[in-house]
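J.: can't give you the sequence, but here's the structure:
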């Protein structure tokens, strides 16, 4: 059975190695999630370490999919700090371990994030995803809309500059 848990800052701190291992495995598998070198364990750990203050302050939230205390996936909700953006949030770091894919984990994590954002009074969610990735199909199946595409947006693990697709979902 897979459990979906809203992690606190202290839980994230305690699971730093597991979170880093998940991100490292996804990057090694070619995921476009901000990193180009899966071997750069320090940069990956630093990323998670930088998220702790935001989790503690409530500026972001982290859902984690766990099975028998093993972290299989994550998704983050990042709330807008600007007064004119209090109604929206950004979804990021939807990660599922390569060995745990095709089990509905990403879909359930996204549903958890959407429910939580709605409960927090958010009416608009945004995200970006590498154009052509299967993640785009997942988002479309969850009623996300394409806002547009930006060419040459992010460098891949293979050193190629890939386009990104900007997407949004109105929560009603």
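T.: Alright, I've got the coordinates. Here the structure is a predicted model, which means the values were calculated and not measured.

J.: going forward, measure contacts and count neighbours with C-alpha atoms only.
T.: Fine.

J.: Return the residues in contact with residue 171.
T.: 114, 118, 122-125 (CA atoms under 8 Å, 6 or more residues apart in numbering).

J.: Wait, residue 29 touches residue 99, no?
T.: No: Residue 29 is not in contact with residue 99 according to CA atoms under 8 Å; the separation is 10.2 Å.

J.: coming back round to it: possible to save the contacts of residue 171 as TSV with neighbour count, distance to residue 105 and secondary structure?
T.: Below are the contacts of residue 171 laid out as TSV (neighbours: other CA atoms under 10 Å; distance: CA to CA, whole Å; DSSP: H, G, I helix; E, B strand; the rest coil):
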residue	neighbour count	distance to residue 105	secondary structure
114	22	14	helix
118	18	20	helix
122	21	23	coil
123	17	24	coil
124	19	23	strand
125	23	19	strand
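
J.: here's the one I want to compare it with:
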């Protein structure tokens, strides 16, 4: 998906492995910028790259579907998002959105919206009918999800910590994707 100065595309396991160092830079920048995405500051680039490479088997097996956004002008990594389809028998109609990150230099171009749109389209194609996510309460991300049509479920106090280790509340959202076909495809596509 091209346009707006960025190309958004799904990553294969091989592409993820090759982009792990770039993704590590984005993750470090995001954590050091104060976003609560599961890591504490200071986060070393080597640790972040190792974490991304650890996702390669999950991407290869379809347990995680990932997208990357790259700037058309120079090809640099500008953002990423993950879809984590549920694996339980009674949850195969749903998935979780995780690790939506946009580099600070690329914010303000609706790139997060484009990443979410690509994810939602693919999720529907997999037969998923429901997506869920959580984000730090009061964050710019919370406002963006609400504006993007996600429904707020509620707030969980002290659910996580910010990168400095201070407890923070999390807001849970969901989005219904439509009727779907009742069964999630298992071919990874």
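T.: Perfect, I can see it now. As the structure is a prediction and not an experimental result, all values here were calculated from the model.

J.: what residue lies at the spatial centre of the first structure?
T.: Residue closest to the mean C-alpha point of the first structure, counted by CA atoms, centre = their mean, is residue 93 at 2.0 Å.

J.: Any idea how many residues pack against residue 26 of the second structure?
T.: In terms of burial, residue 26 of the second structure registers 22 neighbours under the definition other CA atoms under 10 Å.

J.: Strands along the first structure, start to end?
T.: 3-7, 60-67, 70-79, 88-96, 124-130, 145-155, 161-170 (DSSP state E).

J.: State the span of the second structure onto which the shortest one is aligned.
T.: Under TM-score structural alignment, the match for strand 3-7 of the first structure in the second structure covers residues 7-11.

J.: Just give me the mean distance for that stretch relative to the first structure.
T.: Mean deviation of stretch 7-11 of the second structure relative to the first structure after superposition (mean CA distance after the TM-score superposition for the first structure): 0.5 Å.

J.: how much space is there between the equivalent of residue 156 of the second structure over in the first structure and residue 144 of the first structure?
T.: Counting by TM-score structural alignment, residue 156 of the second structure lines up with residue 150 in the first structure. Using CA to CA, to the nearest Å, residue 150 of the first structure is found at 17 Å from residue 144 of the first structure.

J.: Same check on residue 74 of the first structure?
T.: The value you get for residue 74 of the first structure to residue 144 of the first structure, if CA to CA is used, is 19 Å.

J.: Show me the longest helix that occurs in the first structure.
T.: Looking only at the first structure and at elements set by DSSP state H, the helix with the highest residue count is helix 41-57.

J.: quick one: contacts of that helix?
T.: When contacts are taken as CA under 8 Å, 6+ apart, the neighbours of helix 41-57 of the first structure outside the stretch itself are 8-10, 12-13, 16-17, 19-20, 23-24, 35, 60-62.

J.: Which of the residues you listed fall within helices?
T.: 9-10, 12-13, 16-17, 19-20, 23-24.

J.: picking up where we left off before, tell me which of residue 29 and residue 99 of the first structure has more neighbours.
T.: Using other CA under 10 Å as the criterion, residue 29 of the first structure and residue 99 rank with residue 29 on top: 13 against 9.

J.: what residue of the second structure matches up with the more buried one?
T.: Going residue by residue (TM-score structural alignment), residue 29 of the first structure aligns to residue 33.

J.: To what extent is the aligned residue in the first structure for residue 61 of the second structure buried, counted in neighbours?
T.: Following TM-score structural alignment, the counterpart assigned to residue 61 of the second structure within the first structure is residue 57. By other CA under 10 Å, 10 other residues sit near residue 57 of the first structure.

J.: aligned partner of residue 140 of the second structure in the first structure?
T.: Superposed on the first structure with TM-score structural alignment, residue 140 of the second structure falls opposite residue 134.

J.: for whatever residue of the first structure lines up with residue 104 of the second structure, what are its contacts?
T.: Aligning on TM-score structural alignment places residue 104 of the second structure opposite residue 98 in the first structure. With CA under 8 Å, 6+ apart as the criterion, the residues that contact residue 98 of the first structure are 25-26, 29.

J.: Would you mind measuring from the nearest residue to residue 59 of the first structure once chain neighbours are set aside to residue 63 of the first structure?
T.: Residue nearest to residue 59 of the first structure in three dimensions, not counting chain neighbours: residue 79, with 5.5 Å by CA to CA, 6 or more residues apart in numbering. Using CA to CA, one gets 14 Å for the distance from residue 79 of the first structure to residue 63 of the first structure.
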